[in-house]
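> Following is a predicted model, sequence given first.
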Amino acid sequence: MANTSRSLLTDRGDMKRALGLLRLSGTGIVVAPLTAVCVAAVVLGALGFSTLTMLKGQGREAATNAQAATLSAQVSHDALALVAALPQADTALTPSGALTAATLSREASGHAESLDNLVRSAESRAIVAGAGELNRLLVAYAGAPAPELNAQLRADATALSVRTAALSPSFAANAAAQRGQFEHTLRLATVVIVIAVAAAFLSIFVTTWLVGRRLRDALARAEAEKANLLATTGNMERRNGQFQALYQIVNEVSETLSLRYVAQTTLREARKLAHADVVELRLLKGTGLELVGTAEDRAADVEGLTTIALGAGLIGRAAKRGKSALVLADAEAAMAPEEHVYGIQSGLVVPLIVGARVVGTLALWSRNPGAFTADDAQVIEMMAAHVATAVVAASTHENSEHEAHHDPLTGLPNRREMAREILAEIDPALLRGEEVSIAMVDIDHFKHFNDEYGHKVGDITLQRVAQVLQMSLREGDSVYRYGGEEFTIILPGATEVQAQAVLDRVRASVAATSFTGDNLEPVGPVTISVGFATGPASGRSADMLIKLADEAMYQSKWSGRNMVTGYASSYLAEAA
């Protein structure tokens, strides 16, 4: 924002210098002919004086309107930047945040007062009052943060931004119109002077040529200033668009606890904001930065992107230092293999920081040298500050959700997660008549095993059995820890024959696995007894199939353990 302010001030200075040169040129029109013929001097003097008066008036009006357009746009930018700098509704301002907000508010007030001093209108006085109210609310919020003050600050700053943004086009249009009148006056003056000089003595010809040259120089400077003003206006519109997009992004990522949605929104909007070819979002896990997601154009090859160590490559170094890195050329040569993207020339890496802790990085890459500017870095850093908070909140929420639905010892989904999936998928499938097999698994003699080897070895054995069960199942099958040494396996789409084959393979895999104790000494053997039931033939609800599978599992135990028994088969055996 400071860079933008300096740029706008420079532009206003250039305009003033150009208008000053134009006024000097008008003076030359009056003074030069006086050195020639006296009669021509009197005529040209009167003409030059009237022309100069018109030029001065039009020049002042053009300068005033151009400066007013710039000041109103700056107030709008300051107010919008203040909204982006504010924390969440329930969060106090940090010292750096308070300094940034105070600076922006102070700049908005200064620009508003300058605008009022320039135009002296009821609208400008209302803008000064609005900026003063922002200062008052900011002081109150810094002293006692409250959601109501936060909301009022955001609303007042947004209203001030909209109000002043609406003024800028009208001032700019007036400046353009007055500049057109200015140029028209110059052209008219040129024509009249040429006619007058043509009727004068031959000695005035030289003077006429000199005046014409001065006029051409003045017109060239005016055209150059016009082009400069257009470029400045375009840059202001682009920056205004970036701040509006940033405001939208902050709102989106602050209203969700989905890490996937936060990542997708961040990647998509960061690429739009900075016109990047590739964008990477990474989160710090231990000493490595894990890739969460990417957004790229069709030509980018991101298949080789993997976890990068803290301190390695451009991304790792930026994360370790906790400072943004802007590379203008030859970025590919400085990339580590884990972050390498072919053909990259420039890059911008911004760390995600919460408090004083780096939690990840946002990296933007381009195939064009010098694609990113200091202004781009400032906007992305403002975005990253809010994204970091949203990422941490979403990660914490998802970790809590995972812990609530998974067994902490084995890492398997627990009975709560099984109940959710049964309600969402298994029971509806059974009601549609689709075949589903459910198995109950129990580790044989586990109580004796615990008594002999200890509970620690028992826990290790439970973990190992859980791993073997997962690795032995088909794709799409699920295993859950039911409780104690019992597990539940759900086999969607499996007939009784298919379930028998899969579960026999599972049983054999457990029996063939070597188990060890604390000191890697062999323990065991470890075997399992399995019972299963297939619906809808044996039952049209998962609860019924679990009950029948449990009965079949006990049939396996009574029959000698280390075997698989289907409910229908055991029922027929008993009937025989």
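Arrived safely.
> From here on, just use CA atoms for contacts and neighbour counts.
Noted.
> Now do the helices in the stretch 301-450 of the chain.
Taking DSSP state H, counting those that start in this stretch as the criterion, the stretch 301-450 of the chain carries its helices at 313-321, 331-334, 374-404, 415-421, 427-431, 446-453.
> Dump those to JSON lines, plus mean neighbour count.
Output for the helices of the stretch 301-450 of the chain, formatted as JSON lines (neighbours: other Cα atoms under 10 Å):
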{"stretch": "helix 313-321", "mean neighbour count": "22"}
{"stretch": "helix 331-334", "mean neighbour count": "17"}
{"stretch": "helix 374-404", "mean neighbour count": "18"}
{"stretch": "helix 415-421", "mean neighbour count": "16"}
{"stretch": "helix 427-431", "mean neighbour count": "18"}
{"stretch": "helix 446-453", "mean neighbour count": "14"}
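> so residue 279 touches residue 292, yeah?
No. Here residue 279 does not reach residue 292: they are 11.0 Å apart, not a contact under Cα atoms under 8 Å.
> Those two: who's more crowded?
residue 279 (26 against 16; other Cα atoms under 10 Å).
> A further structure is provided below for comparison with the first:
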Amino acid sequence: MDSYPFQKTNWETYLGANNLFFFARSLLFLGLCIWLSFIPVSPGHTPFYRWGLLIIFLLQLFGLYLYASRLKPRSTQFYSFTSLFDLVFITLLILYTGGVTSNFYLLYYLSIPLAAYQLGFSPGLFLAFLASLFYIAAIMPHIRELFLGDLLIRISLLWVFAAGVGKLSSFLKTSEAKLMQVFDTLNQRTSELEKSQIQIETVYEASRSLGEIYKFEQVVDEILEITQKVLRYQHFSILLLDKDKEALLLKGKIESDQKFKYSDPPKIPLTGITGSVLKDNKGVRIYEVKDDPRYIPGLEGAHSEMAVPMISQGKIIGVLNAESKKVGAFSEQDQKIFSILASSAAMALENASLHQKMEELTVIDELTGIYNYRYFVGKLDNELKRARRYHQSLSLLMIDIDWFKRYNDTYGHLFGNLILRDLAKTIKVCIRDVDILVRYGGEEFVVILPQTDKEDARQIGERIRSKVEQTQFEDEKRRLKVKLTVSLGVATFPENGTDQEELIKNVDQALYLAKWKGKNLICTL
């Protein structure tokens, strides 16, 4: 592969990396200076030619500097250009310093071998041929003054130097390439061993940290992080069995080095390679997916795949799956490391899932399935902090069932509980995804409305009131059917309160006002 002659934009670095090249140009420049200082002007030429050649040479040096430092050409392009320039320049130098009598032809012996060394045997001979033609053209007017034997010796030496240095260069480059290939192989094997050892140690270490995470989404994120940063897989997915064990849920994936997590995970059928892993309860490593009848096309351009089951407490909870666009990308060692990660991931996901269920039990109202008062206190505090920070409105809706005690006394507490459960469902239909519905206590509900002013909150409240009024509430056997109404109060931050206590107090007063005015109303302060 060709390399760049310049790696930095200063002459010091260039001198260190290209000593021969710089030495040749230095000799050429020194020769020009000597010629200007000591050699008389040839008959028929004016001093202008000398200064012109010197200026051309200096401009060429500056041009080479800009060309190499900014465009960073390949070495073959760079040395081809400079070698052709040298041939022309040396020929002009010979022409204007006496032709046959000029000794500047010796610069050919420096320029051509250097070019042969950099460019190779064949280009070196071609440049020697051009140099021979240029030299003969430069001395042609006085060629008879030169002994033919001297001319042949000068040209022959040029060809010998070009051929010898070119062959030497080819041999050295071939030997270097072979040696580098051996070093590359050794380095690759060493690197693979070191990488494997580091991966095993890192995965074991990361497995410990997985066990200390109790948030399900954080566990998924950590698994993706380990796979991306440690295993360096560019195409990877975390698939978990759904509750009914009829499909796999895609909880997270890495695609072209980008991480994705899904709160509403897509469902994947229990077929293909991942399906067989679940069925057989063992990992698989596919060398070429096109040769495997189980493979279902997914990743475009995929050639190899590896999948291992995630097993926790003796039961399979999902699959870790990796794909690659390379044939045979995964080794036996990769599968062992992948299995270690899958085992740790399974335990961590199971623990996080159990922890999440325990947390939900403490903040979810068992009867209605919505959040309870304990959750409401913490959530309202967080939403108030956010509203203050970003100078946004925040509203509360407090909802109370009218004459609820009468329904309980008439139809019994079991039917009353059904009313509470169905009312929660009815309210959910009327609010936005960002709104938070809470059972405040008894027959009272509260809705937290982030980024909502008083007028918008009133419209949402009216939508709830109207929907409840139109809804018919029934028991499970549909023998009892009743209509009911609700009263609502609205309070808004910061108009009706700047802290939690004041805001709850005012929304309660607004609800009391709606009750006092005749019920089935929505009131604000």
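In hand now; what should we look at? Here the structure is a predicted model, which is why all the values come from computation and not from measurement.
> List the TM-score for the superposed pair.
Here the superposed chains carry a TM-score of 0.58, computed using TM-score structural alignment, normalised by the length of the second structure; 343 aligned residues with a Cα RMSD of 3.3 Å.
> before we move on, the earlier item: with distance to residue 80 of the first structure as added columns, please give the helices of the stretch 301-450 of the first structure in CSV.
Below are these laid out as CSV (distance: least, Cα to Cα, whole Å):
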stretch, distance to residue 80 of the first structure
helix 313-321, 28
helix 331-334, 33
helix 374-404, 12
helix 415-421, 45
helix 427-431, 51
helix 446-453, 66
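> Quick one: closest of these to residue 46 of the first structure.
Proximity to residue 46 of the first structure (Cα to Cα) singles out helix 374-404 among these, at 51.1 Å.
> The closest one maps to which residues in the second structure?
Using TM-score structural alignment, helix 374-404 of the first structure lines up with residues 332-362 of the second structure.
> Run the chain-centre distance for the matching stretch.
Put simply, stretch 332-362 of the second structure sits 25 Å off its chain's centre (Cα atoms, centre = their mean, to the nearest Å).
> what does stretch 428-447 of the first structure give?
On the basis of Cα atoms, centre = their mean, stretch 428-447 of the first structure sits 44 Å off its chain's mean C-alpha point.
> Run a quick neighbour tally on residue 365 of the second structure.
If you count neighbours by other Cα under 10 Å, residue 365 of the second structure ends up with 19.
> ranges for the strands of the stretch 251-400 of the first structure?
Remark: strands assigned in the stretch 251-400 of the first structure by DSSP state E, counting those that start in this stretch are 278-285, 288-296, 308-309, 325-327, 346-354, 357-366.
> Which neighbouring elements make contact with the third one?
In other words, strand 308-309 of the first structure. strand 288-296, helix 313-321 (3 or more Cα pairs under 8 Å, 6 or more residues apart in numbering; DSSP states H and E).
> how big is the offset of the last one relative to the second structure?
Think helix 313-321 of the first structure. Its aligned residues in the second structure lie a mean 2.4 Å from helix 313-321 of the first structure after superposition (mean Cα distance after the TM-score superposition for the first structure).
> And for that helix, what's in contact with it?
The contact list for helix 313-321 of the first structure, computed with Cα atoms under 8 Å, 6 or more residues apart in numbering, reads 289, 308-311, 324-325, 334-336, 339, 349-351, 358, 360-361, 363.
> corresponding residues in the second structure for it?
Under the criterion TM-score structural alignment, helix 313-321 of the first structure matches residues 272-280.
> Quick check on the contacts of helix 313-321 of the first structure: which are buried?
Buried members of those, counted by 16 or more other Cα atoms under 10 Å: 289, 308-311, 324-325, 335-336, 339, 349-351, 358, 360-361, 363.
> In the first structure, what residue corresponds to residue 488 of the second structure?
Matched by TM-score structural alignment, residue 488 of the second structure corresponds to residue 530 in the first structure.
> Using TSV, lay out the helices and strands packed on strand 308-309 of the first structure together with distance to residue 100 of the first structure.
What follows is these, written out as TSV (distance: least, Cα to Cα, whole Å):
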stretch	distance to residue 100 of the first structure
strand 288-296	29
helix 313-321	22
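> Residue 506 of the first structure is nearest to which of those?
Nearest of those to residue 506 of the first structure, taken as Cα to Cα: strand 288-296 at 33.7 Å.
> which other helices and strands contact that closest one?
helix 259-274, strand 278-285, strand 308-309.
> List the residues that contact the match of residue 488 of the second structure.
Per Cα under 8 Å, 6+ apart, neighbours of residue 530 of the first structure: 439-442, 503, 507, 552-553, 556, 562-565.
> same thing with residue 206 of the second structure?
Contacts for residue 206 of the second structure (Cα under 8 Å, 6+ apart) come out as residue 226.
> so it sits in a helix?
Yes. Counting by DSSP: H, G, I helix; E, B strand; the rest coil, residue 206 of the second structure falls inside a helix.
> Just give me the match in the first structure for it.
By TM-score structural alignment, residue 206 of the second structure lines up with residue 249.
> for residue 238 of the second structure, same thing?
When the first structure is aligned by TM-score structural alignment, residue 238 of the second structure is paired with residue 281.
> what's the distance between its match and residue 350 of the first structure?
Using Cα to Cα, to the nearest Å, we find residue 281 of the first structure at a distance of 10 Å from residue 350 of the first structure.
> Need the overlap of contacts for those two.
Common neighbours of residue 281 of the first structure and residue 350 (Cα under 8 Å, 6+ apart) are 361-363.
> Same list (those residues) but as a markdown table, adding distance to residue 382 of the first structure.
Output for those, formatted as a markdown table (distance: Cα to Cα, whole Å):
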| residue | distance to residue 382 of the first structure |
| --- | --- |
| 361 | 13 |
| 362 | 12 |
| 363 | 14 |
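> Just the closest of those residues to residue 132 of the first structure, please.
If you rank those by distance to residue 132 of the first structure using Cα to Cα, residue 362 comes first, at 36.3 Å.
> Any idea how many residues pack against the aligned partner of that closest one in the second structure?
Using TM-score structural alignment, the equivalent of residue 362 of the first structure in the second structure is residue 320. Residues lying near residue 320 of the second structure (other Cα under 10 Å) number 26.
> which residues touch residue 320 of the second structure?
Residue 320 of the second structure neighbours (Cα under 8 Å, 6+ apart): 236-239, 307-310, 342.
> Can you tell me which of these is nearest residue 63 of the second structure?
residue 236 (50.4 Å).
> so who does that closest one touch?
By Cα under 8 Å, 6+ apart, residue 236 of the second structure lies in contact with 227, 253-255, 320-323.
> In space, what's closest to it - neighbours in sequence excluded?
Leaving out its chain neighbours, the residue that sits closest to residue 236 of the second structure by Cα to Cα, 6 or more residues apart in numbering is residue 322, at 4.3 Å.
> Pretty sure that neighbour sits against residue 307.
Yes. Between residue 322 of the second structure and residue 307 there is a contact at 6.3 Å, judged by Cα under 8 Å.
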